[in-house]
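J.: predicted coordinates and the sequence they were generated for:
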Amino acid sequence: MSAVMDASPPTRLRAQCAHVVDNECYIVDPETRVTYRKGKLLGKGGFARVHELIDVRTQQVYAGKIIPRSQVSRPGQKEKILREIDLHRPLVNKHVVRLHDFFGDAENIYIILEYCPRKSLVHLLKQRGGQLPETEVAPLMRQLAEGVRYTHSQGVVHRDLKLGNMLLDEHMELKIADFGLAARVADEPPRQAVCGTPNYLAPEVLRMEGHGFAADVWAMGCIMYALLVGRPPFETSTLAETYQRILRGAYTLPSGLSDSARNLLVALLQSEPKDRPSLTEVLEHPFLRPPREQSGQLTGLLSRLRIDQQQQQQAGANAGHPSTLRTSGMQGAARDSHVPLGDCGLFGTLGRVLCLDKRSSKLGTTQLLQRLLQACLDEIPPSGVPPPWAGSALLVTKWIDYSNKFGFGFQLSDRTVGVLFNDATHLSFSPDRLRLEYRDNHGSMEAHAPSSMPASLQEKYGLLKYFAHYMEENLTEGGDVPKGPARKKKPLVHLQRWMRTDRAVIMQLSCSMLQVNFFGDHTKLVLSAERPERPLVLYVDEQRRTAAYTLAAIARFGCDEALQERLRFALGALHEFAELEQRDLRRTA
């Protein structure tokens, strides 16, 4: 390790370790010969910058902490970096950012870290309007407690736990980062130094009594409070007053918190270190216990979703939840199911659904999806394995909820992008970016070329471009998503309505498609009736494996309980959407 820190490496090392080719910067590990391409800047601190580093052979993306050698020439800086590497490198836990490697060249020292594309809890809070519901805070705190319990078991106290040092990977799993202030406390007394971030400092640290494991537990209480309330518990306008409040244990608990949340916060923020719970006790607290799925939860959940379209827009505006995408790729080619239409009772219902008389000719797309799915679930065997179907269907690959200001943006697998604005208007951009379609809040559509957008639509056009750029630069598809089927000479697909619950985001598109992205396990369900004679189901499971089936195959052969449960959830959402659609039809009749 000391060789890496050598401030005067051989001159030839400079040529080996840093190259510029076609304006791309490449970094080479002189020992392993692994070559990294330097990507975008992810962040910067006191004396380091963090960039994406992409292994050119494997295409694996890392976060590279790049420290100029000029910064480590100052007294104590070299030892600080050595200590950070020494403490962090042995830590291997799913809730701790992994330190993969480190090396140096003539100008810099490089620390190769696990890449967390969803940034930090600071960014999450900003995106979500400043606060998170208890249902989302609980799993984050459980993951934090598991990570801290592990680091403590290795004799390491972090000493700087805060929102900014809690990163999120592509699956929104929490990872503890930045061990620059960490210390090993095993076999030695607590370190008597005031270090860390003021709003998260424990009272014993301010009293110069040392920074032991219990100080990390205190910081966890500050993090939990900040997630629920939107600010740390002792934050004031001056540092002196903040310290006084910490020493007095003076903070307030909002009345809207549940009893279990209040109880855990009080336990974590005990002024005396000996009175705070152990990490095992924290993990056993009722607030952090994983929720148990119960069959009756769906009915209760859906009963809370009975809001009309105007209320839905307002609910989205009040939620303030710009979100990050967790998408999945379509992997492997499936075989055609070849289910004969006459072999399944579903198609008796299909005939009744599709052959409409005059009185039922106003059947909406939502009711169509609802009846198809209801017919499938009425016929489905208790269990089974349906044959897969070969083909593709359109799906949402990226989305962002910015309804606290503007609206809900999305990108489809054919690269169409669109925004459903808070005023119920919609603007879409074609995959080739040569055509724009605007729909007013009555559904009337007008098409324009980008160069001839009316002045009245320029602001929304600018917002659409902002959404498109943000999704392109910041959100990933998470896999090889196939391009959706071509839709030549057809109107662009647009978002009709969406709904967000504690469990999922539900999106209904104009192409007779419903998509449900589940937050907890990152599964996704797509129900498509664009070809109503062959409605399709796409399902992405917890391992991000994607399968496609015809609805007829599921009705005939069955499917596993996980998929059945999600189909039932989708049916409940369609019931709610169908009520909205019927109200709209009655108003326009």
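T.: Happy to help now that I have it.

J.: use CA for all of it now, contacts and neighbours both
T.: Noted.

J.: what about the helices in the stretch 451-589 of the chain?
T.: Applying DSSP state H, counting those that start in this stretch to the stretch 451-589 of the chain gives helices spanning 458-474, 551-557, 561-588.

J.: need these in JSON lines with distance to residue 407 and mean neighbour count, can you?
T.: JSON lines is the format used below for the helices of the stretch 451-589 of the chain (distance: least, CA to CA, whole Å; neighbours: other CA atoms under 10 Å):
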{"stretch": "helix 458-474", "distance to residue 407": "10", "mean neighbour count": "16"}
{"stretch": "helix 551-557", "distance to residue 407": "32", "mean neighbour count": "25"}
{"stretch": "helix 561-588", "distance to residue 407": "19", "mean neighbour count": "17"}
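
J.: the structure to be compared is supplied as follows:
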Amino acid sequence: MAATKKNTYGDGVDWIRGSIIGKGGFGSVYAATLKKNTENKLRFPSVMAVKSSEVSVSTTLQKEMEIMSDLKGSPYLIECFGHEATISSDGTFLAYNLLLEYCSGGTLGERIKKSGDKGLPESEVRVYTRCIVRGLYHMHGAGYVHCDIKPDNILLVPQVNNSASFTAKICDFGLAKREVRNFKKRRITRGQNWQGTPMYLSPEAVRDNIQEAPSDIWALGCVVLKMLTGKPVWEGDTAGEIINKIGAEEELLPDIPDYLSDEAMDFIKCCLWRNPSYRFTAQILMDHPFLDGLTEDGDSYRPTARVMFDRPFLDGLSEDDDDEDSDSEDDSFGDSYCFAKAIVDDLSLYSYM
């Protein structure tokens, strides 16, 4: 049943449903405001985004709720305040609702479109990229893969101390899944078809139906390239044409314009190795020079989740060394990037080099 009126899914105990602000494959999203007489003003913000679908087809939303509960604690992932069932305005069905953080800045995709396909200033891209990297680090450390990183799944929230600047937050966990970290099990369970948006799919997703943490990093590289250029990462009139290019035996790669800064080009290259074993991790990318010197949301936040790797190229980069003379954890993050970069510079497998 399609939702066409604002009250099709009904109001909540503490909130009133407003106009529709978005619609996807798994539900419609509405703005919602708290009722004046509610006793839960401390539990909910005054404005929320409510993602709804009929209970009979709400399996994905319920799964999303479980995943978001597991991922609490990162300011770079959209916050979930709970869930609630409502009765439709005509009393004919029940609706399942996720109560989510409202992001008044809209989506990153909308922000890119406003640039007129010219791309965003690099200074702005760096801010959004750091937020996304930190969000992915938290997700991957908790054992989850997003599987659909793209501009439309990144929301912008005005910063508390500067309403003209935004923090980027990852949203829409409907396709997210537990990461399979054992390579043998990964090969056994890869029979399912890929999920996500063709433009941002990794080669291993297209060829082998494998979507793990490196696939999110590939998508991140595509998102950064899209932000900087304003243009599609791949040329193609249909999803099939794009899929064929990504999975091509010639091992094609997206074009990176030479007018970008050296740091921006290198960051994108670190994400777009066709072999997922050579892609940098979110942990290492946090200390890439492209993200240096950013202090707009403070430097105190450092995700606590640890990332375990089964990729040969990155062995030894995820855990602190046992050397008694090792430096602090913060220093180890910078060291891991330098070490990984040194190895990359010695490899001849990278098509961009």
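T.: Yep, that arrived. All values derive from a computational prediction rather than experimental measurement.

J.: quick TM-score on the pair, please.
T.: After superposition, the two chains reach a TM-score (TM-score structural alignment, normalised by the length of the second structure) of 0.69; 263 aligned residues with a CA RMSD of 2.4 Å.

J.: re the thing from before, do you know which of the helices of the stretch 451-589 of the first structure lies nearest residue 225 of the first structure?
T.: Among those, helix 458-474 comes nearest to residue 225 of the first structure, with 27.9 Å by CA to CA.

J.: contacts for the closest one next, please.
T.: With CA atoms under 8 Å, 6 or more residues apart in numbering as the test, helix 458-474 of the first structure has contacts from 398-400, 409, 411, 417-419, 427-428, 453.

J.: take those residues and keep only those in helices.
T.: Judged by DSSP state H, those include no members of helices.

J.: residues in contact with residue 569 of the first structure?
T.: With CA under 8 Å, 6+ apart, residue 569 of the first structure has these contacts: residue 298.

J.: try it again with 10 Å
T.: Residues counted as contacts of residue 569 of the first structure (CA atoms under 10 Å, 6 or more residues apart in numbering) are 298-299, 301-302, 504, 516, 525, 563.

J.: distance to residue 575 of the first structure added to the residues you listed, as TSV?
T.: Shown next, in TSV, are the contacts of residue 569 of the first structure (distance: CA to CA, whole Å):
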residue	distance to residue 575 of the first structure
298	12
299	11
301	13
302	9
504	16
516	14
525	16
563	18
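
J.: most neighbours, which of those?
T.: residue 516 (26 neighbours; other CA atoms under 10 Å).

J.: quick check: closest non-adjacent residue to it.
T.: residue 506 (4.6 Å; CA to CA, 6 or more residues apart in numbering).

J.: what's the match for the one you found in the second structure?
T.: Matched to the second structure by TM-score structural alignment, residue 506 of the first structure sits unpaired.

J.: before we move on, what about residue 119 of the first structure?
T.: Match for residue 119 of the first structure (TM-score structural alignment): residue 106.

J.: for residue 257 of the first structure, same thing?
T.: Under the alignment (TM-score structural alignment), residue 257 of the first structure maps onto residue 260 of the second structure.

J.: wait, is its match part of a strand?
T.: No: looking at residue 260 of the second structure with DSSP: H, G, I helix; E, B strand; the rest coil, it is coil, so not inside a strand.

J.: that one: neighbour count?
T.: For residue 260 of the second structure, the neighbour count with other CA under 10 Å is 14.

J.: what of the one 10 residues further on?
T.: By the measure other CA under 10 Å, the count of residues near residue 270 of the second structure is 23.
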